[in-house]
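[1] give me a 3D structure for the following:
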Amino acid sequence: MSILLTGCAGFIGFHVAQALLDRGEAVIGVDNLNDYYDVRLKEARLARLAERAGFAFSRVDVSDREAMAALVAAAPDVTAVVHLAAQAGVRFSMVDPYAYVQSNVLGHLVILEACRKISGLRHVVYASSSSVYGANRDLPFRETDRVDAPVSLYAVTKRADELMSHAYGHLFGLPQTGLRFFTVYGPWGRPDMAYYSFARAIVAGEPITLYEGGRLKRDFTYVDDIVAGVLGVLDRPPAGDAPRLLNIGNHAAEEVRTLVALLEAGLGRRAVVRDAPRPAADVEETFASVEAIGALAGFRPAVGLAEGIGRFVAWFKAWHAVA
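    Just a heads-up that it's a prediction; the model follows:
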């Protein structure tokens, strides 16, 4: 038996792969190693996975229907799929919207079609996003909230994935759970994300831009908590054909300027700050209700922002050779 994991060289995928291997699972990792950010970081993650027993890798784009169909046909023992591959980044969706439709929408469809061909499949867990809540102002965000007012194309593609999965559950009985991730951070993270780009700028003495004085709030969720939630949900497939949607976050909204202060303390340097208006694609606050995933899988976030940023800074210093 094996688990098919897409996006294995990505930030969350890398950590999920390690956790699956740690508990003795065989993992078939899929990634196209695109150059949205420094490929060397992806290659370094992948190199660590390649050293592990039980890991096999295929360089495949999930939107390539023939390649994915061939991959699934060659791996008849797959019992679960963790689909994390996607074009990431909210703001970049205004620069290259086609990449998001190709990877997130077509890619999700290709995965669903491939999963229909897996006879022993027990569960598909896939990545959605807190961005689907869009302009919603009711806090905390709950799975029962309306999600019909997106403020970015990225959010649109993730909501499209949820709707596709609902249809495939209804039509084909495909057991699925979509996880709405809330601002994941930690070691081996994505350089395009705020906490990582802030750290690089602070070390270099370059200015960082804070919107509305850093008063925007985010539900920062440490990657180890995310991984625990993913595995807990993976082990509990839905009983019926109605796909589930679950928030997975830290259940704590923190101001971005608090994040900056923690980075300054850990790096021993002051940030050079520029203020700017909030971009149209950014929301004022994200805050996850996690009661549903807690009831299902016993999920309880364990790592607060101060501890998590401390761990990230330690990794960041080692990776970038910062004294």
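
[2] from here on, contacts and neighbour counts on C-alpha atoms
    OK.

[3] can you give me the strands for the stretch 51-200 of the chain?
    Taking DSSP state E, counting those that start in this stretch, the strands of the stretch 51-200 of the chain run over residues 55-59, 78-83, 123-129, 176-181, 184-185.

[4] in stretch 191-211, what's buried?
    Neighbour counts over stretch 191-211 (16 or more other Cα atoms under 10 Å) mark 191, 194-196, 198-200, 202-203, 208-211 as buried.

[5] what's the most distant pair in those?
    Val203 and Tyr211 (20.3 Å; Cα to Cα).

[6] Ser2 is nearest to which of the strands of the stretch 51-200 of the chain?
    Of all the strands of the stretch 51-200 of the chain, strand 78-83 sits nearest to Ser2, with 4.7 Å by Cα to Cα.

[7] for that closest one, buried residues please.
    Under the neighbour-count criterion of 16+ other Cα under 10 Å, strand 78-83 has 78-83 buried.

[8] what residues does that strand touch?
    With contact meaning Cα atoms under 8 Å, 6 or more residues apart in numbering, strand 78-83 is reached by 1-7, 72, 111, 115, 118, 120-127, 234.

[9] at 6 Å what do you get?
    Identification of contacts with strand 78-83 by Cα atoms under 6 Å, 6 or more residues apart in numbering yields 1-6, 120-126.

[10] and what of stretch 116-124?
    The contact list for stretch 116-124 (Cα under 6 Å, 6+ apart) reads 79-82, 175-176, 237.

[11] let's see this one next to it:
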Amino acid sequence: MVIAGNLLVTGCAGFIGFHLAEHLLRAGQPVIGLDNLNDYYDPALKRARLDLLKQHRGFTFVELDLADRAGMKALFERYRFEVVVHLAAQAGVRYSLQNPHAYADSNLEGFLNVLEGCRHTACKHLLFASSSSVYGANTKLPFSVHDNVDHPVSLYAATKKANELIAHSYSHLYRVPATGLRFFTVYGTWYRPDMALYAFADAITKGKPIQLFNNGNMRRDFTYVDDVVEAMMRLIGRAPEGDVNWSGAHPDPGSSRAPWRVYNIGNSRPEELMHVVALLEQGFGRQAEKQLLPMQPGDVPETSADVSDLEREIGFRPQTRIEDGIARFVAWYRAYHDVDRT
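    This next block holds a predicted model:
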């Protein structure tokens, strides 16, 4: 798949953004990548990813903050992107309890700047990162895009739900084709250090205790990053069309008469957290010291994705087994940190 115009990937030095940009470049698609390389986690990891992207002749890097209104306006006017894949954001549920203003700056103001750029330069498709966190206090499993998500339990989740709503308003008012992607616990090589699996790996290799909230009684729909990228690759060329002439009742929460859609991007096979810890122990050849703790504020005990819309519309369901995905992550972690198996 190669599009004729310019393609922007925001957050290109981040975990998912890096994998998508590299996949696009390997497929022969030139990519303009944006990142501000902030220090939310070690910028050295971001720069290591970026160095790999810079080895591709079709890659152009722009260091810019999403909240820089003038800079974003100039970027969109210069390149007039045909497709924008917006993955940059202030991530993390727990960090939103400590630094809420970072989420307003990046996830709200920054997202608005992206939408304004798309609006004024006739972007043909905006794909943007949402999160499984939007399901918040929902108890009906698996989580479906056709269910209401009006009760977020963290500021991070609230900003992601706000992104979906703001994007819908732009799709309705200005016919900006927009597709929201609700990611479910994405993991893999070149992973983020603030995520639980990375923290577990770090603790296991250093002989430190791992913290297991809700006494370890958690289930997550772990989704391997290559599966996420494959879903995005199939969706890039499928901009929602909507129906400007439709005058009937508004459809359910997962669709719209505007050119707007949301999809769950998940594995649809929740895993017990303790099983995942056991796979990490097996991979590193070491036992973890486990510290059992109560539930964290803003967290939920289980996530599970209904991906039937994704399967029906693009013919894809994630395939990577947790055993294979964890083995690949462990191999990358050991190589990147020069950790020997004992």
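
[12] quick one on the thing from earlier: could the buried residues of strand 78-83 of structure 1 go into TSV alongside distance to Met94 of structure 1?
    TSV is the format used below for those (distance: Cα to Cα, whole Å):
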residue	distance to Met94 of structure 1
Val78	36
Thr79	37
Ala80	33
Val81	30
Val82	27
His83	24
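
[13] from those, pick the one nearest Asn32 of structure 1.
    Closest to Asn32 of structure 1, out of all of the buried residues of strand 78-83 of structure 1 and judged by Cα to Cα, is His83, at 13.3 Å.

[14] what sits against the residue nearest to the closest one when sequence neighbours are not counted?
    Spatial nearest neighbour of His83 of structure 1, excluding adjacent residues (Cα to Cα, 6 or more residues apart in numbering): Tyr126 at 4.5 Å. Residues in contact with Tyr126 of structure 1 (Cα under 6 Å, 6+ apart) are 82-84, 178.

[15] could you count how many residues lie near Cys140 of structure 2?
    Just so we're on the same page, residue 140 of structure 2 is Lys rather than Cys. Residues near Lys140 of structure 2, counting by other Cα atoms under 10 Å, number 10.

[16] and it, how far is that from Thr185 of structure 2?
    Using Cα to Cα, to the nearest Å, Lys140 of structure 2 is found at 18 Å from Thr185 of structure 2.

[17] what are the ranges of the helices in structure 2?
    15-26, 43-53, 69-79, 100-103, 111-120, 155-174, 196-206, 225-236, 273-284, 308-314, 322-337 (DSSP state H).

[18] just give me the neighbour total for Glu291 of structure 1.
    Number of residues near Glu291 of structure 1 (other Cα under 10 Å) recorded here: 17.

[19] which residue in structure 2 aligns with it?
    Using TM-score structural alignment, the equivalent of Glu291 of structure 1 in structure 2 is Ser308.

[20] now do Pro150 of structure 1
    Pro150 of structure 1 maps onto Pro152 in structure 2, by TM-score structural alignment.

[21] would TSV of the helices of structure 2 with distance to Arg219 of structure 2 be doable?
    Shown next, in TSV, are the helices of structure 2 (distance: least, Cα to Cα, whole Å):
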stretch	distance to Arg219 of structure 2
helix 15-26	22
helix 43-53	28
helix 69-79	39
helix 100-103	26
helix 111-120	30
helix 155-174	18
helix 196-206	13
helix 225-236	18
helix 273-284	6
helix 308-314	20
helix 322-337	13
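
[22] out of these, which gets nearest to Asn217 of structure 2?
    Nearest to Asn217 of structure 2 among the helices of structure 2 is helix 273-284 (7.0 Å), distances taken as Cα to Cα.

[23] check contacts around the aligned residue in structure 1 for Val186 of structure 2.
    Alignment note: Val186 of structure 2 maps to Val184 in structure 1; criterion TM-score structural alignment. The contact partners of Val184 of structure 1, taken as Cα under 6 Å, 6+ apart, are 221-223.

[24] and Leu49 of structure 1, how far is that from Ala295 of structure 1?
    In this view, Leu49 of structure 1 and Ala295 of structure 1 are 32 Å apart by Cα to Cα.

[25] between the two, which one's more packed in?
    Between Leu49 of structure 1 and Ala295, counted using other Cα under 10 Å, Leu49 has the larger neighbour count: 23 against 10.

[26] roughly how far does the more buried one sit from Leu84 of structure 1?
    To Leu84 of structure 1, Leu49 of structure 1 is 16 Å away according to Cα to Cα.

[27] so can I have TSV of the buried residues of stretch 191-211 of structure 1 showing distance to Gly169 of structure 1?
    Below are those laid out as TSV (distance: Cα to Cα, whole Å):
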residue	distance to Gly169 of structure 1
Pro191	35
Ala194	35
Tyr195	37
Tyr196	37
Phe198	41
Ala199	42
Arg200	43
Ile202	47
Val203	48
Ile208	44
Thr209	43
Leu210	42
Tyr211	40
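
[28] count the neighbours of the residue mapped onto Pro100 of structure 2 from structure 1 for me.
    Counting by TM-score structural alignment, Pro100 of structure 2 corresponds to Pro97 in structure 1. When neighbours are defined as other Cα under 10 Å, Pro97 of structure 1 has 16 of them.

[29] quick check: the gap between Pro97 of structure 1 and Ala306 of structure 1.
    35 Å.

[30] just to revisit the earlier point, export the contacts of strand 78-83 of structure 1 to TSV and append columns for distance to Val227 of structure 1.
    Formatted as TSV, these follow (distance: Cα to Cα, whole Å):
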residue	distance to Val227 of structure 1
Met1	21
Ser2	18
Ile3	15
Leu4	16
Leu5	13
Thr6	15
Gly120	24
Leu121	21
Arg122	19
His123	16
Val124	15
Val125	12
Tyr126	13
